[in-house]
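# Attaching a predicted model along with its sequence, questions to come.
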Amino acid sequence: MSLVRVTNGVTRPAAVTFDVDGVSVSAPAGEPLATALAVAGLLTLRDSPRNGAPRGAFCHMGLCQECVVSVDGRTVQACLTPVRDGMTVNLGGTLK
């Protein structure tokens, strides 16, 4: 699956760059982190602590908490967290 941002007739803020597990990713400033990660091809955000199954964004409105990740050392919901320049995202160690 390939995800892309709509570009025709859409004005977006300037792109910012942030780090995801050591890889540089760019996205429009303020875009929800879950969206930026999906467009970058990162659909699995963590593994279930119960059975190790892959987990990712589900509701995209903050209800399910399936998209929790670590941002700058804090556990946050990716769907509710706007991207900003210089943030550090860790997908590997969240909630383990």
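That came through fine.
# make it CA atoms for all contacts and neighbour counts henceforth
Noted.
# can you map out the strands along the protein?
15-20, 23-28, 46-47, 54-55, 68-71, 74-77, 88-90 (DSSP state E).
# most neighbours per residue, which of the ones you listed?
Mean neighbour count (mean count of other Cα atoms under 10 Å) peaks for strand 68-71 among the strands of the chain, with a mean of 24.
# so how far is that one off the chain centroid?
Here strand 68-71 is found 8 Å from its chain centre; the criterion is Cα atoms, centre = their mean, to the nearest Å.
# and if you look at stretch 83-92?
With Cα atoms, centre = their mean, you get 8 Å for stretch 83-92.
# okay, pairing it with this:
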Amino acid sequence: MTERIINHPVLGVLPSMEKVSFTFDDQEYEGYKGESLAAALLANGIRTLRVHEESGLPRGIYCNIGHCFECRVNVNGLEGERACITPVSDGIVVKSGTTLPTTVRDWRKNNGK
């Protein structure tokens, strides 16, 4: 893990937790069982979780409490899962969100959506 607090100035030394492996965009990472996927990705230095569907601009964690939907990813084939409220478990496969196909973007632009 690259960016994880293990000794907090107020909470002290944090207890050991069970490590699990998961993949994000075909690369393997470690997290702690039960922590949010967003926390595990942040601890591994991942800041971009998806790109905007139309513009392709990077998106990441914004509210981190499940309200804004900015952290949507594909988890085990389920599209639109929020990384901030999805617990990490051993072997989950996560894919970042990508832009919509050009035909969908063009349809939306031409139909005022």
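Received the coordinates, thanks. None of the values given here were measured: they were computed from a predicted structure.
# Report the buried residues of stretch 51-60 of structure 2.
51, 53-54, 59-60 (16 or more other Cα atoms under 10 Å).
# Distance of Gln77 of structure 1 relative to Val6 of structure 1?
24 Å (Cα to Cα, to the nearest Å).
# How about Gly56 of structure 1?
Gly56 of structure 1 is 22 Å from Val6 of structure 1, by Cα to Cα.
# cool, Thr44 of structure 1 as well?
From Thr44 of structure 1 to Val6 of structure 1 the distance is 22 Å (Cα to Cα).
# So those two - more neighbours on which side?
Thr44 (16 against 8; other Cα atoms under 10 Å).
# Surely Asp106 of structure 2 forms part of a helix?
Yes - Asp106 of structure 2: assigned to a helix according to DSSP: H, G, I helix; E, B strand; the rest coil.
# number of nearby residues for it?
When neighbours are counted by other Cα under 10 Å, Asp106 of structure 2 registers 12.
# How about the contacts made by it?
Not one residue lies near Asp106 of structure 2 by Cα atoms under 8 Å, 6 or more residues apart in numbering.
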